[in-house]
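Asks: pasting the structure only:
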């Protein structure tokens, strides 16, 4: 995959391993694929001299790339909630001559303290439930914001949005696949259970996490009991089955279709493994596929859930098998920011 000349030059100029590898030689968990990072930086369209606010310093690798992109005349302010990562990144950036960066330890959802109307670009590496007002206030007119966002209100339903500020208004310009750990104002010490959005959580006999997230669960007063009962059934009776798509079909497009149409019974889950699933569930049954593989399903019940999932796939085909790129992001003003949703 190739990227814009400025991003390609930044990738060539920054030693990824110096930032993403720990003293023991292991890759830091708080870093993303260089391809994902480069894709988002292309969306951000950073120019020399720009002032950038980065939410989520992580390993510092993306910060170094931004430092190169803005050049000596620009500046990067990077905010990270984990103090140890701030200290580590500050030392690495200093040792590599990145003098145009200011690391700050704090809650990234609040942006950088006291920086109103300052940043030409804002980029985040953690999934937010909405685009916070604090980022918008700190952005200049016509600024661009690129961030992973939750697209349904259910856990692990995300995409990366490019949004432009238009005075007091916001315009959603583009949406691409991608997602990161949920943004949180506290240090997250595990990666398997979302810090928010899961409606029922339990563990199996081996200590592996199982969780469910669904709007239909939230309408029930006994949602936790109901959710745990369904998780127990998946643990006891869950088994593999053929999925609704074949190898030649666009699995990512089907996933996007489900996020856009949000059919009744749509559910996200994890079934004792570090893979998140999406599919249909009711109080008594479920049929779930992984986000990247709709050829195989995991289900419990008499087969009705599999039929519903297959029906959703037929609806997707009937509409021409829209791809993720066919989704249209929309913005809705809410109390403390801007909510992003998608439509066909």
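Replies: Structure's in. What do you need? Model, not experiment: these values are computed from the prediction.
Asks: going forward, measure contacts between C-alpha atoms and count neighbours the same way
Replies: Fine.
Asks: The helix or strand hosting residue 253: which residues count as buried?
Replies: Of the helices and strands defined by DSSP states H and E, residue 253 is found in helix 251-261. Buried residues in helix 251-261, counting neighbours by 16 or more other C-alpha atoms under 10 Å, are found at 251-260.
Asks: same question, stretch 295-305
Replies: In terms of neighbour count (16+ other C-alpha under 10 Å), stretch 295-305 has its buried residues at 295-301, 304-305.
Asks: mind listing which of those are in strands?
Replies: Using DSSP state E, the subset of these located in strands is 295-300.
Asks: between these, which is nearest residue 314?
Replies: Closest approach to residue 314 among these (C-alpha to C-alpha): residue 295, at 14.1 Å.
Asks: surely that closest one meets residue 242?
Replies: Yes: if you go by C-alpha atoms under 8 Å, residue 295 and residue 242 touch, sitting 6.0 Å apart.
Asks: re the thing from before, nearest to residue 285, of the buried residues of helix 251-261?
Replies: Among the buried residues of helix 251-261, and counting by C-alpha to C-alpha, the member closest to residue 285 is residue 258, at 18.7 Å.
Asks: Residue 93 and residue 41: what is the separation?
Replies: 19 Å (C-alpha to C-alpha, to the nearest Å).
Asks: try residue 134
Replies: For residue 134 relative to residue 41 (C-alpha to C-alpha), the value is 21 Å.
Asks: With residue 334 instead?
Replies: Residue 334 is 27 Å from residue 41, by C-alpha to C-alpha.
Asks: so the closest residue to residue 92 other than its chain neighbours, which of the three states?
Replies: Nearest residue to residue 92, sequence neighbours excluded (C-alpha to C-alpha, 6 or more residues apart in numbering): residue 19, at 7.2 Å. Taking DSSP: H, G, I helix; E, B strand; the rest coil as the rule, one finds residue 19 in the helix state.
Asks: Ok, residue 134 next?
Replies: Once three-state DSSP is applied, residue 134 turns out helix.
Asks: Check which element follows the lengthiest strand in the chain along the chain.
Replies: Counting residues, the longest strand found in the chain (DSSP E) is strand 139-150. Heading C-terminal from strand 139-150, the first helix or strand you meet, by DSSP H and E, is strand 158-166.
Asks: list the buried ones in that following strand?
Replies: In strand 158-166, the ones that count as buried by 16+ other C-alpha under 10 Å are 158-165.
Asks: this is the other structure I want to compare:
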């Protein structure tokens, strides 16, 4: 039986409805790219009892501390956006850390939530869970049908484990918990570190520094030909609330725009947004990663949601945010 077939039905009977805006709602990872956007959106939508903890206050890799936190706060809803994340370089350099730390975070949070019988949990993963050469656009049932991209396979395995933990809890305990797999995200509070960032914030930093220093050229990794789909994190936050209130099922839901562009096209858009007028070069000795990664977002559309922030506008607003916060951005 395939993963998709095993996920067709699990006997959970639940009708999604509007969340109680006054209920205790825990956003794990509320200071990160995704978590901070979810916090902003939930606040804007009237949630009055949001809770979060910085990693210095609560280490989610610590099982005892995580269970104690859930026992103390007793959240009704949980969004699990906490994770160790990074780009190709970070994933390829530290695969064990990406595997072990994400497994620990997921296991502790989900088991602590289970101990408290949390009503509704949303687990967030990544589109890298799908095979490197999956048919495009990638449907949810492509999961476990082929080999992963080797540069981030450890991280992907951890996220796949999270999906199956959600499915297992649904099947064994009947709790209506769900999973969502976003495409490449960007926006305020992103990681702009040269060694730890994903492609779009890395491009923003690289081109902005080249503009400021007057560098005649900018060199990017790879060939520029791979195609990527990007979703603004504010759109992602809106999709999260929409899914919590309108979707239930054991299968993960893809979250994206349904459109992609080449890395070269995206680089050109970033250069224009920052006002860089020099030449772009490509270091073809560096890896490209997956040739194309475009999500099929039909399931999300069927649930009644589509993205609203265009890539050009999203890049411009992210450049503006980066310039305003350059002294305090994550390194």
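Replies: Happy to help now that I have it. In this text, all values refer to a predicted model and were calculated from it rather than measured experimentally.
Asks: TM-score them against each other, please.
Replies: TM-score for the superposed chains, counting by TM-score structural alignment, normalised by the length of structure 2: 0.33, backed by 165 aligned residues with a C-alpha RMSD of 5.8 Å.
Asks: if we can go back for a sec, and the helix or strand that the helix holding residue 253 of structure 1 is followed by, what does it pack against?
Replies: Where DSSP H and E defines the elements, the next helix or strand beyond helix 251-261 of structure 1 is strand 266-271. Counting contacts by 3 or more C-alpha pairs under 8 Å, 6 or more residues apart in numbering; DSSP states H and E, strand 266-271 of structure 1 packs against strand 209-214, strand 276-282.
Asks: Reformat those as a markdown table; add distance to residue 169 of structure 1 and mean neighbour count.
Replies: Converted to a markdown table, these look like this (distance: least, C-alpha to C-alpha, whole Å; neighbours: other C-alpha atoms under 10 Å):
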| stretch | distance to residue 169 of structure 1 | mean neighbour count |
| --- | --- | --- |
| strand 209-214 | 31 | 24 |
| strand 276-282 | 33 | 25 |
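Asks: re the thing from before, quick one, which of residue 334 and residue 41 of structure 1 is more surrounded?
Replies: Counted by other C-alpha atoms under 10 Å, residue 334 of structure 1 and residue 41 do not tie: residue 41 has more neighbours, with 21 against 12.
Asks: and the more buried one, that one's in a helix?
Replies: Yes: under three-state DSSP, residue 41 of structure 1 sits within a helix.
Asks: residues contacting it?
Replies: Counting by C-alpha atoms under 8 Å, 6 or more residues apart in numbering, residue 41 of structure 1 makes contact with residue 7.
Asks: Next one: it relative to residue 333 of structure 1, how far apart?
Replies: In terms of C-alpha to C-alpha, residue 41 of structure 1 sits 26 Å off from residue 333 of structure 1.
Asks: all helices for the stretch 151-300 of structure 2, in order.
Replies: 153-173, 199-213, 233-246, 263-274, 298-302 (DSSP state H, counting those that start in this stretch).
Asks: Packing partners of the shortest one?
Replies: Put plainly, it is helix 298-302 of structure 2. strand 253-255.
Asks: buried sites along the strand it packs on?
Replies: 253-255.
Asks: Save the residues you listed as CSV, and put in distance to residue 293 of structure 2 too.
Replies: Formatted as CSV, the buried residues of strand 253-255 of structure 2 follow (distance: C-alpha to C-alpha, whole Å):
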residue, distance to residue 293 of structure 2
253, 15
254, 12
255, 12
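Asks: just curious, which of these is nearest to residue 201 of structure 2?
Replies: residue 255 (19.7 Å).
Asks: what about the residue nearest to that closest one when sequence neighbours are not counted, distance to residue 171 of structure 2?
Replies: The shortest distance from residue 255 of structure 2 to any non-neighbouring residue, by C-alpha to C-alpha, 6+ apart, is to residue 182 (4.5 Å). Counting by C-alpha to C-alpha, the gap from residue 182 of structure 2 to residue 171 of structure 2 is 24 Å.
Asks: And the helices in structure 1?
Replies: 5-13, 16-20, 34-44, 61-70, 83-95, 133-137, 215-218, 223-237, 251-261, 304-318 (DSSP state H).
Asks: for the ones you listed, which one sits closest to residue 343 of structure 1?
Replies: Shortest distance between residue 343 of structure 1 and those, using C-alpha to C-alpha, is found for helix 251-261: 4.7 Å.
Asks: Which neighbouring elements make contact with the closest one?
Replies: Using 3+ C-alpha pairs under 8 Å, 6+ apart: helix 251-261 of structure 1 touches helix 304-318, strand 337-343.
Asks: what do you get if the cut-off is 7 Å, keeping everything else the same?
Replies: Applying 3 or more C-alpha pairs under 7 Å, 6 or more residues apart in numbering; DSSP states H and E, we find helix 251-261 of structure 1 packed against no helix or strand.
Asks: before we move on, the earlier item: the residue nearest to residue 255 of structure 2 touches residue 240, doesn't it?
Replies: No: assessed by C-alpha atoms under 7 Å, residue 182 of structure 2 is found out of contact with residue 240, at 9.8 Å.
Asks: who touches both of these two?
Replies: In terms of C-alpha atoms under 7 Å, 6 or more residues apart in numbering, residue 182 of structure 2 and residue 240 are not both contacted by any residue.
Asks: What number of residues are in the vicinity of residue 64 of structure 1?
Replies: Under the criterion other C-alpha under 10 Å, the count of neighbours that residue 64 of structure 1 has is 27.
Asks: which one of the buried residues of helix 251-261 of structure 1 is nearest residue 61 of structure 1?
Replies: Proximity of the buried residues of helix 251-261 of structure 1 to residue 61 of structure 1 (C-alpha to C-alpha) peaks at residue 252, which lies at 27.4 Å.
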